[in-house]
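K.L.:
Here is my input; please provide its structure:
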Amino acid sequence: MKQKLIAAFMPLLVLVLVFSTFATNGVSANTGNENLELATLQGDFDLSSSKAVKVMVELQEESIVGAKHKGKKQSKQNLKSARDKVKKEVADRTSKSKVEREYDYVFSGFSLEIPANEIPSLLAAPGVKAVYPNVEYTTTEVVMEEEFSPEMVDSAPFIGSNEAWDLGFTGEGVKVAIIDTGVDYTHPDLDQNFDDYLGWDFVDNDADPQETPKGDPRGAETTHGTHVAGTVAANGQIKGVAPDATLLAYRVLGPGGSGSTENVVAAIERAVQDGADVMNLSLGNSLNSPDWATSIALDQAMAEGVVAVTSNGNSGPNNWTVGSPGTSREAISVGATQLPYNVYDASIFTSEGVEYPSSKVQGFPSDEALTDLDENEYEFVYVGLGASQDFEGKDLEGKIALIIRGEYPFVDKATAAKNAGAVGAIIYNNVAGEMPEVPGMAVPTIMLTNEDGLKLQEELAAGNNTVSFDIEFNQTVGETMAGFSSRGPVVDTWMIKPDVSAPGVNIVSTVPTFDPANPHGYGAKQGTSMAAPHVAGAAAVILEANPEWGVYEVKSALMNTAEKLIDPATGEEYAHNSQGAGSIRVVDALQAETLVNPGSYSFGVFDKKKGKQVERQQFEIQNLSNKAKKYNMEFSFKGEVGKHVKVSTSKNLRVNPGKTQKVNVNVQVNASKLEPGYYEGHLVVTEGDTEIQVPTILFVGQPDYPRVTMVGATALGNNEFEIYSYLPGGADEFEIWVFKATPDGGLGDYVGDVLYDADLGKGYNYHDWDGTLVDGTQLPAGDYILAAYAKKGNLDYAVAAGDVLTIE
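P.N.:
Presented below is the predicted three-dimensional model:
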């Protein structure tokens, strides 16, 4: 039976990035006697371990912003007094603890280092509301060096930024906080966007939020924050979306581009207090959960009037891959798109009887450069790997460079060919299979499989050294979702994420050169990290155009006016949890006369076995114009689901100029008549020729989120290990399996079971393991890979660890 189960779930075993963090399972007690209440613990920590861990402690005393928006008075002095009292209590109750950072504005509490086995004492301390893990955050950039191209078209004009500039809106007077790896504020395209106050460095705790330079003994140099800042507001050789915005830099990710919750929360808090109007967080982790200290801080920042923009993550294209803080309830989460491009078919000819069926266009600098090759014959010259030195002593002027894949990025090979005088290149694979398309190559480049490339080499050896091309236009592909862009929904809240999308593939922006003699640095990066600052810049432009707008007007305007994207593979709109409301359009957003808030929402889960289940919700229609408007509203759902989902709301509504009207919604679902699953629809609001489509979703039965998303093990020595796993919704049944590792680090034969457990809560779980199977068999020395299996309700899932574990 076990072998059948393993075989059934082998297709579900996927590699995940494993990083060190702590458990986050909601645990609390309510006895009715407040003197006996424990604080909420977000996680199943290994409470038997004396190992020091870092946590975020939230106090019962409200933060300044939290109290303000509940109509209560709060002061820094009162919070300090409450915090000091809790700190003393914690010190008295624990043998060894160390307070790190303290918070009072958007988060009430402090970060703390404490032995894990003393966390129960922390939970019992009066004044403590909750304890969260101090997780690691990294930049959400996709590193695919071979596919980078420095010749991509400008993405800011594509979303309408230049049209907004023509209207006089450039982000002037709006402050945008870049919470990232720091920013090279000396870059000639950025230095004019900074005032005397630059921001703050939370890594080194000083007023110089510069990027990590080359040669830092703590780790690799960084360029990410400068790239993000350039997309927002560069104003030099390239222009960002809001070129006249004022920038504030907050360095929270240090050498190598990683950092912790305590610094991110501290930066959010300081940015709000520094008067930021917009903040951009192009960072994240892989955990799909809305309840983190970072999310609380972002929610409060939005409540305080700061537009918070965050990347959605780069773990797509499957659903449920969105990671924190993209899971935030209030912040604007952003997915990544690829700009439109033309597709051409290409065939090549050398001599009769020799065919190259794999011939495809890989990339080109312009349509004209590619079509100029059509029906022309050229001499081709083999230049090996295509490094600059491979062209030395060879005549490539007006010829075609034949290059083999490997060692160097595709774009570098094409650039070297152009510099040598070549008018095109043919790159063939060094292994079986196909290669990726790379828009924007320096010369028109045709790609071949390894088999066809070797045919060309044979032709060259036989003296057939000329090649002709047949180039034909195929189609124009519109803006598309990037495959790497993470998808929602969010576990627990079941919210649609991302909220909107923006260009994020091969985006050219500013980067530090770390060379004063050559300060103008530019580079191409891709990821939702690159998409988010398009939205942050757009928010700055919108706020300049509409200074009276609050954060939710900005968010709704971006969502309500976004352009729905079509998946070229299906000819239909991408799913809501792929594109959100669509790709942003700046001018449409800043000129919106009607807003529907929220800009998307989930009706939640309907799982009543018999009869009909009714849920009640509410949305708002805001008339920004100077005349009364009449609106018609209706809900539509795809397919047969509409027969069993009834939504009742006002059909017609009059809203006076400058007023907002709340609209009640009753949703009735007969779940017994529907197959379990995820269903999409729209709230369609029409007024005259204006139509706003608000994405909506609902679930019938248990949502199909992955029951386990991470597993790994920490070696403690002497074949003792600590196994950790992440369960987004907990598990009724839980197992750890072990497989032999293949030489290349893949899954080999199934060996047996390491442990069984049951009734685990959501979040991280820790288990000690001594290298034996459940039957007591000691594993022989060798390399192994663990996999976790979890079942919750009637759905189960399995996932393999990304790292090889060694038994000695």
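
K.L.:
CA atoms for contacts and neighbours, from now on please.
P.N.:
Fine.

K.L.:
Give me the nearest residue to residue 162, chain neighbours excluded.
P.N.:
In space, residue 162 comes closest to residue 156 once its chain neighbours are excluded; the distance is 7.3 Å by Cα to Cα, 6 or more residues apart in numbering.

K.L.:
before we go on, could you also do this sequence so I can check it against the first one:
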Amino acid sequence: MRNVAFLLIVVWLLVGFQSPGADEEVTLIFEVEGSSKLAAGEIESRIPRVEVLAVYDTIFNGVAIKGKVKELEKIARLDMVIQQYPVAVYQALYQKTEPFSTDRLRQSLSSSYTGKGVKVGVIDTGIDYHHPDLAGNYRGGFDTVDFDDDPMETVGYGETLHGTHVAGVIAANGKMKGIAPDAELYAYRALGPGGVGSSVQVIAAIEEAVEDGMDVINLSLGNDVNGPDWPTSHAVNKAIELGVTVVVAAGNSGPGAWTVGSPATSSEAITVGAYSFPEAIPTLTFPGEKKVVALHTLMGSKTWDLTKKYPLIHVGIGDEEIMDAKGKIVLFERGVIPFSEKALKAYRSGAAGVIIYNNEKGSFQGSLDGVNIPIPVAAVSRSAGKWLVEKGINENQWGETKFKEVEENVAPFSSRGPVTTTWDVKPDLLAPGVDIVSTVPGGYKALQGTSMAAPHVSGAVAVVKEAHPEWTPSQIKTAILSTADVLEKEGRLFQPTEQGRGVLDIEESINPSFLISPFALNFGRVKDEFFKKEIPIKVTNPTNQTFDLYFEQPDKKAGVTWRMPSSVSLSPGQSKQVDIHLQLSKTFVEEGIHEGFVTIRAGKDVYHIPFLYMKETADYKKVSGFELTKSMNTNHQLQYRFYLSENIERIKVALYRAGTMFHQGEIFKAENLKAGMNKGVISSDGTNLQGTYIAVVTVENNKEEEEYTFPIGFE
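P.N.:
As a prediction, this is how the structure comes out:
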């Protein structure tokens, strides 16, 4: 498919839509029946004024076509067309800014495996293949943004570094050592300037990577659609079916539930959330005070290493000259003046350190934008800043830095599951994703996000693949998830939708002492008054010794009955099926998500299988991805498309003018709609809709109503 031209055209999702004019050129992906190559030829023959940008025939039968709206409307009506998709935006999933996390993980390895001979494809912003830590392992790739053989990071305007950072975690081999330092690196640039790309490029990149024979694909990108039926999720599943292990970042939309986005919603992929290592964080306090304020250093700041007591000075937002700051901690309010300018002004005034407090409720993260300032700069919440002003300024006390030990933790930004309609537990596991130092063009940098967690797992997959070249993606996933270490805090296990099976353990993944499949017990929605479901699991003893498994039921709850064997004996190499039964009396079950772990003991080893069931009134979005556009061939019709996570009795859509909230009218209503993608055409009654609107979507089930709002734009 490298012989076709390619162009980036994007439509923003979930932030409003624009309806193109009939003569405007746009790009759509058409899913087709039968051969996509034959379909492309027929389309070019019958509608010659359109341009075929890409033909997908490995992991998805479809074509990406650019043309005028009125021409694309003709294609949409062809019998061969199953579905058409807008070109969704995917963004690199990272957030902010110390030793290499890969070193901390690799030091625990006694194995000599380094990923040698394993091909790893990084679908991202490209790779700086000139970086001395990456040049030796780089083998090539492809650019689906510019559609050439040069997948270099974007330079100049909109310059990027994300893909180089991801690649370093996987397979750097220089000053930095990645998890798999001898793996063969391939870059597939699907995200262009600013780290933004489209579903056309992402699907094309997956296809290129599969055709190039990758053993592993890393996707540190995603969107906000919490559903399993998006085209990229299907593409990921197909790639896995063809023998490639695919690792996907869960997303950075946590800590709320239902925030995992496609393609991390893929049932077959290894979806990775982020956690932080145990660390000592700096805090500031005053003599005689029990309260301490945690200091979060800005990205690009030096470490907060002040050891003496210092007086504080409050200078507002920093719009005036700072006087008498020598040897003091300068306290700024956030706003108007850039962080780097505030910090530079304080440094030039002789300050020992800088604290910036928020100008609104809550905390924040920030960056010094590459400015090298030799004093530490930290951020705190608004309430913490006011307390520092009260105690440090008004009561004239000197602040003292103390360090607080913090346990390993699930990163608050890490997206949580479950996945709508399938009710899958996601993420599958956790890996380091906070303050991860890795390669970037020109050196090294600390970033955080699930984008940084996923490549730790991709590197681990490469190591496992070297050790067991005959293993399938399913076997590799089973080994990695079976051996993850469950994460707890203060004696409480984090929930399955926060951590999956737990934290990556590379050493155990290479030589697992016990295997469980599937990794989670997804009982789904409880609809019947008396609910019964049985899930078989497969337990395997890959060792050369016999051992007994002992099953422990979850804590008892009213109306909930579990049945499972109390013990199972496994001979060397033996596998057995074990049935886990759940029976519920719906009357006694509280609303919402119910999750936890079934515990299995094997000698001194303890394993945990996540479980999840949900009463039908659980709080998840019933409607997502609502689109409303003018018809391609007339201004008097509107096309709608939306995704339902469950069957709906009634739905109605009202349109309001943005800003004034003037009621434009009820434009659509329907009954008894099925879960999944719903679309159609409605009349606009000759009304010329222009500008921005708010669509209020009301759904009704069991006499209960829920409302959702979506911004809509018309030209």
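
K.L.:
For the two chains, what TM-score is obtained?
P.N.:
The TM-score (TM-score structural alignment, normalised by the length of the second structure) is 0.82; 686 aligned residues with a Cα RMSD of 4.4 Å.

K.L.:
quick revisit: can you give me every residue that contacts the residue nearest to residue 162 of the first structure?
P.N.:
The contact partners of residue 156 of the first structure, taken as Cα atoms under 8 Å, 6 or more residues apart in numbering, are 162, 231, 239, 240, 241, 534.

K.L.:
I'd guess the first one is in a strand, am I close?
P.N.:
If I follow you right, that is residue 162 of the first structure. No. When DSSP: H, G, I helix; E, B strand; the rest coil is applied, residue 162 of the first structure is found to be helix, with no strand at that position.

K.L.:
The aligned residue in the second structure for it: neighbour count?
P.N.:
When the second structure is aligned by TM-score structural alignment, the residue opposite residue 162 of the first structure is residue 107. The burial metric for residue 107 of the second structure, expressed as a neighbour count using other Cα atoms under 10 Å, is 8.

K.L.:
so what's the residue mapped onto residue 334 of the first structure from the second structure up against?
P.N.:
Residue pairing (TM-score structural alignment): residue 334 of the first structure is matched to residue 272 of the second structure. Residue 272 of the second structure makes contact with 247-250, 427-431, 450, 453-454, 457, according to Cα under 8 Å, 6+ apart.

K.L.:
quick one: which helix or strand includes residue 272 of the second structure?
P.N.:
Secondary-structure element containing residue 272 of the second structure, defined by DSSP states H and E: strand 270-276.

K.L.:
how close does that strand sit to the first structure?
P.N.:
Here strand 270-276 of the second structure is compared with the first structure after superposition; its mean distance to the aligned residues, by mean Cα distance after the TM-score superposition for the first structure, is 1.7 Å.

K.L.:
how about the strands in the stretch 301-450 of the second structure?
P.N.:
When secondary structure is read from DSSP state E, counting those that start in this stretch, the stretch 301-450 of the second structure shows strands at 309-310, 312-314, 329-333, 353-357, 377-380, 399-406, 409-410, 429-432, 436-440, 443-447.

K.L.:
Tabulate the ones you listed (a markdown table), appending distance to residue 698 of the second structure and mean neighbour count.
P.N.:
Formatted as a markdown table, the strands of the stretch 301-450 of the second structure follow (distance: least, Cα to Cα, whole Å; neighbours: other Cα atoms under 10 Å):
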| stretch | distance to residue 698 of the second structure | mean neighbour count |
| --- | --- | --- |
| strand 309-310 | 57 | 19 |
| strand 312-314 | 49 | 23 |
| strand 329-333 | 41 | 26 |
| strand 353-357 | 40 | 26 |
| strand 377-380 | 39 | 26 |
| strand 399-406 | 44 | 16 |
| strand 409-410 | 35 | 22 |
| strand 429-432 | 36 | 30 |
| strand 436-440 | 43 | 26 |
| strand 443-447 | 40 | 18 |
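
K.L.:
Just tell me which of those strands ends up closest to residue 238 of the second structure.
P.N.:
Evaluated with Cα to Cα, the strands of the stretch 301-450 of the second structure place strand 429-432 nearest to residue 238 of the second structure, the distance being 21.6 Å.

K.L.:
What helices and strands are in contact with that closest one?
P.N.:
strand 270-276, helix 450-467 (3 or more Cα pairs under 8 Å, 6 or more residues apart in numbering; DSSP states H and E).

K.L.:
got JSON lines for those, with distance to residue 218 of the second structure too?
P.N.:
JSON lines is the format used below for these (distance: least, Cα to Cα, whole Å):
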{"stretch": "strand 270-276", "distance to residue 218 of the second structure": "10"}
{"stretch": "helix 450-467", "distance to residue 218 of the second structure": "6"}
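
K.L.:
and of these, who's closest to residue 363 of the second structure?
P.N.:
Shortest separation from residue 363 of the second structure across those is recorded for strand 270-276, at 18.0 Å, computed as Cα to Cα.

K.L.:
Does the residue nearest to residue 162 of the first structure belong to a helix, a strand or coil?
P.N.:
Here residue 156 of the first structure is helix, with the state taken from three-state DSSP.

K.L.:
got a winner among the contacts of residue 272 of the second structure for most neighbours?
P.N.:
For the contacts of residue 272 of the second structure, the largest neighbour count, defined by other Cα under 10 Å, is 39 neighbours, found at residue 250.

K.L.:
Just the closest of the contacts of residue 272 of the second structure to residue 637 of the second structure, please.
P.N.:
residue 250 (37.8 Å).

K.L.:
With adjacent residues omitted, what lies nearest to the aligned partner of that closest one in the first structure?
P.N.:
Alignment note: residue 250 of the second structure maps to residue 312 in the first structure; criterion TM-score structural alignment. Computed as Cα to Cα, 6+ apart, the closest residue to residue 312 of the first structure that is not its neighbour in sequence is residue 326, at 4.6 Å.

K.L.:
Residue 313 is in contact with the one you found, correct?
P.N.:
Yes. Residue 326 of the first structure lies in contact with residue 313 (Cα atoms under 8 Å); the separation is 7.0 Å.

K.L.:
residues shared between the contacts of those two?
P.N.:
Taking Cα under 8 Å, 6+ apart as the contact criterion, the residues that touch both residue 326 of the first structure and residue 313 are residue 284.

K.L.:
can you map out the strands along the stretch 601-715 of the second structure?
P.N.:
Using DSSP E, counting those that start in this stretch, the strands assigned to the stretch 601-715 of the second structure run over residues 605-615, 623-630, 637-644, 648-657, 663-673, 676-683, 691-701, 704-714.
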